[in-house]
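Undergrad: I'll drop the sequence and a predicted model, then ask my questions.
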Amino acid sequence: MKLYSYWRSTTSYRVRIALNLKGLSYEICPINLVAGEQKAPDYTALNPGKGVPTLDLGDGTLLTQSLAIIEYLDAVVPEPRLLPTDPLQRARVQAAAQTIAMDIHPVNNLRVMSYLKANEGLTTDGQLEWFHHWMTEGFAAYEALLPEGTTFSFGDNPDLADVCLVAQLYNAHRWGVDMSPFPRLLEIEERALSLSAFDGARPENQPDAT
């Protein structure tokens, strides 16, 4: 398999974690989002959304969108499970994951920030204020969804919610978000990053890291 990825992309980070947890081998194909390589015709033929990640299964099949890719991986390689089989628990894990993937991430990604800077005159300080506001709002909502007394977000093993959380926390640290109100989330992050699957997926451990 080939994973078209950018080292600092949180969506790519999610898929790298999932692939590592499943013990699957894959080749990283770097796509430099800052340089605009995602807009090149040869890449948009693979991913019309002009983003990352894209997973090439090796037989001509291409998958896009991180949550869809991870759900596919969970279906074809069931262990370790990232989505519970129990419908109620599955919905709860998905709700937490989507709080990050659909509420926090879309308004903080590169294309949105570039648009706000170029077309709305958003200053550097304005960008930071924007980042901090939406991440803080989202993390508060995420934490409120968690049960008490679990090692990770929903149990003793990491799941889809933890995958999304750890990737988003990378951005939070990068942009200086005050995480002091969320010690539990930082504890979950520390436990996750002690696992080789998470550690190997870190942005700084990628071949295109600069």
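TA: Arrived safely, thanks for sending.

Undergrad: can we go C-alpha only for contacts and neighbour counts from here?
TA: OK.

Undergrad: quick one: the strands in this structure, in order.
TA: Secondary structure of the chain (DSSP state E): strands located at 2-5, 27-30, 54-56, 62-64.

Undergrad: now those in TSV, with distance to residue 136 and mean neighbour count?
TA: Formatted as TSV, those follow (distance: least, C-alpha to C-alpha, whole Å; neighbours: other C-alpha atoms under 10 Å):
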stretch	distance to residue 136	mean neighbour count
strand 2-5	26	22
strand 27-30	30	16
strand 54-56	29	23
strand 62-64	28	18
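
Undergrad: relative to residue 169, which of those is closest?
TA: strand 2-5 (18.2 Å; C-alpha to C-alpha).

Undergrad: just to revisit the earlier point, redo the strands of the chain as TSV? Include distance to residue 167.
TA: Listed next are these as TSV, based on distance: least, C-alpha to C-alpha, whole Å:
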stretch	distance to residue 167
strand 2-5	14
strand 27-30	17
strand 54-56	17
strand 62-64	17
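
Undergrad: second structure for comparison follows:
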Amino acid sequence: MSGTLYIVAAPSGGGKTSLTRALLEREPGIVLSVSYTSRLPRPGEADGVHYHFVSRGVFEEMIKGGEFFEHALVHGDLKGTARAQVERVLAQGKDVLLEIDWQGARQVRERMADTVSIFILPPSRAELERRLRARASDSETTIRRRLADSRADIAHAQEFDYLVVNDDFAVALADLGAIVTTRQLRAVQQRERYSALLADLLKEA
């Protein structure tokens, strides 16, 4: 049984990273795919943990080599998911979670129709700006650009299977958990998971 591929996207400041990290703690069976990026690490970020940080030249060579499952230009930087690592984990029957933007999500859905895509929305524009400023690591120009880009991001929210509003963190996390549980309880997966039980229950007395 192949694993499920989950896609989670959000505008910058939507709380995607905090929510997905909390979800992974609750669902240890889901493997986080660490993306590649051409940007420099932010304070507190570690290579191989938050992203695989490579130069733009290296990233472009990887694109030419067909090494990415998806890739896109996001806020002026290249980001992408390595094809081999995702396919290997899914083939092992494990679920994989991708934190990507709408462009990458569209590419993934074109390659793998049976994905579960989730878009995280902020509760308001004012709260989105507050979160971006609370980072205290971006310049005013960067914040303004991210706010402008967020409109384009949110315009593609309707392309996703699920929308989760991140107003109350605990509620949003519970919503994500409910999506995962619903997927896990699908009959096609349960039949394979409990094939021995079904066979036993169907035996004639």
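TA: Looks like it came in fine. In this text, all values refer to a predicted model and were calculated from it rather than measured experimentally.

Undergrad: overlay the chains and give the TM-score.
TA: The pair, once superposed, lands on a TM-score of 0.28 when counted by TM-score structural alignment, normalised by the length of structure 2; 97 aligned residues with a C-alpha RMSD of 5.6 Å.

Undergrad: on that earlier part again, nearest to residue 174 of structure 1, of the strands of structure 1?
TA: Closest of the strands of structure 1 to residue 174 of structure 1 is strand 2-5, at 18.6 Å (criterion: C-alpha to C-alpha).

Undergrad: would you mark the buried spots in the one helix or strand residue 132 of structure 2 maps to?
TA: Taking DSSP states H and E as the criterion, residue 132 of structure 2 maps to helix 125-134. Using 16 or more other C-alpha atoms under 10 Å as the test for burial, helix 125-134 of structure 2 gives 128-129, 132.

Undergrad: and for stretch 63-79 of structure 1?
TA: For stretch 63-79 of structure 1, the neighbour count (16+ other C-alpha under 10 Å) marks 63-67, 69-71, 73-74 as buried.

Undergrad: so which of those comes closest to residue 185 of structure 1?
TA: Looking across the buried residues of stretch 63-79 of structure 1 and measuring by C-alpha to C-alpha, the closest to residue 185 of structure 1 is residue 67, at 20.6 Å.

Undergrad: how much space separates the closest one from residue 125 of structure 1?
TA: 31 Å (C-alpha to C-alpha, to the nearest Å).

Undergrad: equivalent analysis for residue 188 of structure 1, please.
TA: 30 Å.

Undergrad: and these two? Which one has more around it.
TA: residue 188 (18 against 9; other C-alpha atoms under 10 Å).

Undergrad: now the more buried one: how far from residue 98 of structure 1?
TA: The gap separating residue 188 of structure 1 from residue 98 of structure 1 is 18 Å, by C-alpha to C-alpha.

Undergrad: swap in residue 173 of structure 1?
TA: To residue 98 of structure 1, residue 173 of structure 1 is 20 Å away according to C-alpha to C-alpha.

Undergrad: which of those two has more neighbours?
TA: Set residue 173 of structure 1 next to residue 98 and count neighbours by other C-alpha under 10 Å: residue 98 wins out with 18 against 11.

Undergrad: from residue 127 of structure 1, how far out is that one?
TA: 23 Å.

Undergrad: got a markdown table for the buried residues of helix 125-134 of structure 2, with distance to residue 173 of structure 2 too?
TA: What follows is the buried residues of helix 125-134 of structure 2, written out as a markdown table (distance: C-alpha to C-alpha, whole Å):
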| residue | distance to residue 173 of structure 2 |
| --- | --- |
| 128 | 18 |
| 129 | 21 |
| 132 | 20 |
